[in-house]
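Asks: need a structure here:
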Amino acid sequence: MAMDASEIEKLIKTALPDADVEIRDLAGDGDHYAAVVVSAEFKGKTRVQQHQMVYNALQGQMGGQLHALALQTSAPEA
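Replies: Here you go, the predicted structure:
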């Protein structure tokens, strides 16, 4: 079962309310997405920690309903 881009965005924004989230469906199949997530909560965190925060926000959907997510994260620039 595929996952809708709006559902991915909702999960991320629930965990990171200040986040600016952009989701693109890469293959048109609802299984392969790219996401750009910008959040002040990423400030001072490594890229790995930032990605872990996003994966945690997806509540275990990675590898299940969501097959692949190309992720780009950053804190907002001052």
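Asks: only C-alpha atoms from now on, for both contacts and neighbour counts.
Replies: Will do.
Asks: ok, which stretches of this structure are helices?
Replies: Using DSSP state H, the helices of the chain run over 5-15, 47-57.
Asks: now tabulate those in TSV and tack on distance to residue 34 and mean neighbour count.
Replies: As requested, those are arranged in TSV below (distance: least, C-alpha to C-alpha, whole Å; neighbours: other C-alpha atoms under 10 Å):
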stretch	distance to residue 34	mean neighbour count
helix 5-15	10	17
helix 47-57	12	16
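Asks: another one to check against the first:
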Amino acid sequence: MAMAGSDIERLLKGAFPDAHVVVVDLAGDGDHYGARITSAAFAGKSRIQQHKMVYDALQGQMGGALHALALETAVPK
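Replies: Next up, the predicted model:
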């Protein structure tokens, strides 16, 4: 079962309340998404640490209900 983009956005905003989150369905199939998350929580963290924070925020959905997610993380300027 695919995961809705709105559910991805809800989970990310729950984990990163200050974040600007943009979720895009890349293939139109509800299975392949892109997400850009801009949050102060990423400050001082490596890209790997930032992505792990995002995967943790998705509460185990990655690889299950959420098949593919192209991530872009950033710290606000």
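Asks: can you pull the TM-score for these?
Replies: Superposed pair, TM-score by TM-score structural alignment, normalised by the length of structure 2: 0.98. Supporting alignment: 77 aligned residues with a C-alpha RMSD of 0.4 Å.
Asks: before we move on, back to that, I'd like the helices of structure 1 written out as a markdown table, with distance to residue 39 of structure 1 added.
Replies: Shown next, in a markdown table, are those (distance: least, C-alpha to C-alpha, whole Å):
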| stretch | distance to residue 39 of structure 1 |
| --- | --- |
| helix 5-15 | 10 |
| helix 47-57 | 9 |
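Asks: residue 63 of structure 1: which of the ones you listed is closest?
Replies: helix 47-57 (10.7 Å; C-alpha to C-alpha).
Asks: returning to what we had before: residue 65 of structure 1: which of the helices of structure 1 is closest?
Replies: Closest approach to residue 65 of structure 1 among these (C-alpha to C-alpha): helix 5-15, 10.5 Å.
Asks: which residue numbers in structure 2 go with that closest one?
Replies: Per TM-score structural alignment, the counterpart of helix 5-15 of structure 1 in structure 2 is residues 5-15.
Asks: now the end-to-end length of stretch 34-44 of structure 2.
Replies: 23 Å (C-alpha to C-alpha, to the nearest Å).
Asks: name the residues of that stretch that are buried.
Replies: 34-39, 41-42 (16 or more other C-alpha atoms under 10 Å).
Asks: how about the residues you listed, which pair is most distant?
Replies: 34 and 41 (19.6 Å).
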